[in-house]
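Next come a sequence and a model predicted from it.
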Amino acid sequence: MATSAGTDHPITPATTRIGWIGTGVMGRSMCAHLLRAGYSLTVFNRTLSKAQPLLDLGAQLGSSPSSVAAQSDVVFSIVGFPSDVRSVLLDPTSGALSGLRPGGVLVDMTTSDPSLAVEISSAAASKGCSAVDAPVSGGDRGAREGTLAIFAGGDSPTIRRLEPLFSLLGKVNHMGGPGKGQYAKLANQITIASTMVGLIEGMIYAHKAGLDVGSWLSAISTGAAGSKSLDLYGARILKRDFDPGFYVNHFVKDLGICLKECERMGIALPGLALAQQLYVSLKAHGEGNLGTQALVLVLERLNNVSLKNAPAT
């Protein structure tokens, strides 16, 4: 019998059973790291085909979030929207918390509402369980390479005990109590949004100026304009590779949460508001299932130019 992760016993492949809800672009790679480290894993995904690669690696399939939790000591979730988080974790009949035994831990890695993270933490505590909000940054490449930035909100002892699992996925940063991981991720998204606008505006300007855009990206990458967004997406944009490391639809959701929080806080962030409108334009054009780098399409339309045939080394 596996030892509950909610006790003082260390988390190891021999003592800890893992559950995972949501095996999309990010979740699939993250699960694979846990499987390769020797952890037993039970997964649930609404679309079975997205879980099949993990089943091929040895994961078991759960019939619902509740059934996954009943076979697990620690249950991770990374789904689409706050409504999905509420459903898969808190639904009284099918949600993970309904199947989790006392001492178990919920770890939600979805970017979601800070207030919902607090609610989940309170609901878990009332059942003798723990909850951590731990959204991530780094995109599909970070998930594949195990180099994600993880923003954790919750109590220190629980987060410390989860370190063997987090370390397989990336670097955990404890940001404070329940909800603080979500606040940190939202601030991260605000930073990324304006950075992406700046990157693509620079690329279009360089193109109109007659520069080799690929050489220009390489030239600025080691200077003050260098960024993770440039490293992840500059070359992809030139190759017209809009496969989603992170979906436009989900980014619109994230930026909407950010704007709602800004209104609640009484602060104005005009760069965030502009970026959100540009991404909403992408969604309105039916491009919500592309990656966030597809923002270039909006700027191309605004300027009647295309980087499709831009000179690139």
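Received the coordinates, thanks. Residues are numbered from 1 along each chain as shown.

From now on I want contacts and neighbour counts done on CA atoms only, so please keep to that.
Noted.

could you measure the residue nearest to Val136 when sequence neighbours are not counted against Ser63, distance?
Spatial nearest neighbour of Val136, excluding adjacent residues (C-alpha to C-alpha, 6 or more residues apart in numbering): Ile150 at 4.5 Å. Look at Ile150 and Ser63: by C-alpha to C-alpha, to the nearest Å, they are 28 Å apart.

One more to weigh against that first structure:
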Amino acid sequence: MNKSIIGFIGTGLMGNPMANHLLNAGYAVNVYNRTKCKAESLVEKGAIWFDTPAALAAQSDVVITMIGFPKDVEECYFGTDGVFQGIRTGAIAIDMTTTKPSLAIRLSQHASTIGVDFIDAPVSGGEVGAINGTLSIMIGGDKTVVDRVMPIFEAFGKNRVYQGAAGAGQHTKLCNQITIAGTLIGVCEGLLYGRKAGLDLTTMLQSITKGAAGCWSLDVLAPKIVKGDFSPGFTVDNFVKDLGIALEEAEAMRLSLPGLALVKQLYLSVQASGNGSSGNQALYLALEKLANLDQ
């Protein structure tokens, strides 16, 4: 796939550094984003700008989408100027957005009717992982097609695991988000307990990050919370979207996930307080209000 022309749609917080890694790896890259200024740094580096997803797809061998919400993905592919209106027969489309497994299956089914292969490949690792090229990529689709594009994934992903048929990548990402949601409650409540007990939180973290509690959220997000840094590596708004999808899928499977439901309600309160664009570590702010630290 080294000589393939890659079309990258969605050059925001995550997509911009991912596309940048592709340029660094020597790929020819076409770009489109709803807000053009977010792609300017890539264009300055040699990427080619296109005005619509359809126009980009018509000039690309592989189309990668990394956008926002399921409705955005649907519009990007099925819209009047969408990917499926311009994509070439024999091309490969890869959606790396976290979206509904059922949508990934529908995209795959439609792609097959027009001679296109489709892969769902959501990622984990946040903005830091995207910048460092160390994302974890969860991949669903035809295994032979996945093997063909694996060199592309290597440009920005460190952990690249094939999960199964179309939709399996999205289901795996939801497992990831459910786990992060539960873990973040523990991280935030541990910090609140330490604060109430009068501990130096930075010193406390030096101990617990190296023990059984050690995890990515403790290593990356807990120090941010201690510093009062709620800037986004992954926004509350996007996390609420993901948790909502997970709850919908769980309900469809008649699966009860009470912990997940609780975390989503707490995140809704973070949104209601005007912090939807903050990082998902802003869960701490909601729990802080409930903690009665001054009593």
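Done, it's in. In this text the structure is predicted, and so the values were computed from the model without any measurement.

re the thing from before, wait, a strand at the residue nearest to Val136 of structure 1?
Yes: Ile150 of structure 1 forms part of a strand when assessed by DSSP: H, G, I helix; E, B strand; the rest coil.

Can you find the partner of it in structure 2?
By TM-score structural alignment, Ile150 of structure 1 lines up with Ile137 in structure 2.

what's the answer for Ala51 of structure 1, then?
Per TM-score structural alignment, Ala51 of structure 1 is aligned with Ala39.

and that match, what does it touch?
Thr11, Gly12, Asn16, Val31, Tyr32, Asn33, Trp49 (C-alpha atoms under 8 Å, 6 or more residues apart in numbering).

Average separation of the one helix or strand the fourth one maps to from the aligned part of structure 1, please.
So that's Val31 of structure 2. Secondary structure assignment for Val31 of structure 2, by DSSP states H and E: strand 28-32. For strand 28-32 of structure 2, the mean deviation from structure 1 after alignment is 0.7 Å (mean C-alpha distance after the TM-score superposition for structure 1).

And that strand, what does it pack against?
strand 5-9, helix 15-24, strand 48-49, helix 53-58 (3 or more C-alpha pairs under 8 Å, 6 or more residues apart in numbering; DSSP states H and E).

out of these, which comes closest to Phe230 of structure 2?
For those, the distance to Phe230 of structure 2 is smallest for helix 15-24, at 20.6 Å, taking C-alpha to C-alpha.

That closest one against structure 1, how far on average?
With mean C-alpha distance after the TM-score superposition for structure 1, helix 15-24 of structure 2 averages 0.4 Å from its match.

Return the set of buried residues in stretch 252-264 of structure 1.
Val252, Lys253, Asp254, Leu255, Gly256, Ile257, Cys258, Leu259, Glu261 (16 or more other C-alpha atoms under 10 Å).

What's the last one aligned with over in structure 2?
Aligned by TM-score structural alignment, Glu261 of structure 1 pairs with Glu249 of structure 2.

Please determine how far the match of Ile150 of structure 1 is located from Asp81 of structure 2.
Distance from Ile137 of structure 2 to Asp81 of structure 2, by C-alpha to C-alpha: 28 Å.

ok, the two, which is more surrounded?
Ranked by neighbour count (other C-alpha atoms under 10 Å), Ile137 of structure 2 and Asp81 place Ile137 first, with 26 against 17.

what sits against the more buried one?
Taking C-alpha under 8 Å, 6+ apart, we find Ile137 of structure 2 in contact with Ala121, Pro122, Val123, Ser124, Phe153, Gly157, Lys158, Asn159, Arg160, Val161.

among these, which are in helices?
Judged by DSSP state H, helices contain the following of the contacts of Ile137 of structure 2: Phe153.

and Met196 of structure 1, that one's in a helix?
Yes: counting by three-state DSSP, Met196 of structure 1 is part of a helix.

how near is the residue nearest to it when sequence neighbours are not counted to Ile257 of structure 1?
Closest residue in space to Met196 of structure 1, ignoring its immediate chain neighbours: Ser229 at 6.7 Å, by C-alpha to C-alpha, 6+ apart. With distances taken as C-alpha to C-alpha, Ser229 of structure 1 is found 21 Å from Ile257 of structure 1.

Check Ser112 of structure 1 too.
Look at Ser112 of structure 1 and Ile257 of structure 1: by C-alpha to C-alpha, they are 8 Å apart.

what's the answer for Ile204 of structure 1, then?
Taking C-alpha to C-alpha, one finds Ile204 of structure 1 at 29 Å from Ile257 of structure 1.

Pull the contacting residues for the equivalent of the residue nearest to Met196 of structure 1 over in structure 2.
In structure 2, the residue paired with Ser229 of structure 1 according to TM-score structural alignment is Ser217. By C-alpha under 8 Å, 6+ apart, Ser217 of structure 2 lies in contact with Ile180, Thr183, Leu184, Val187.
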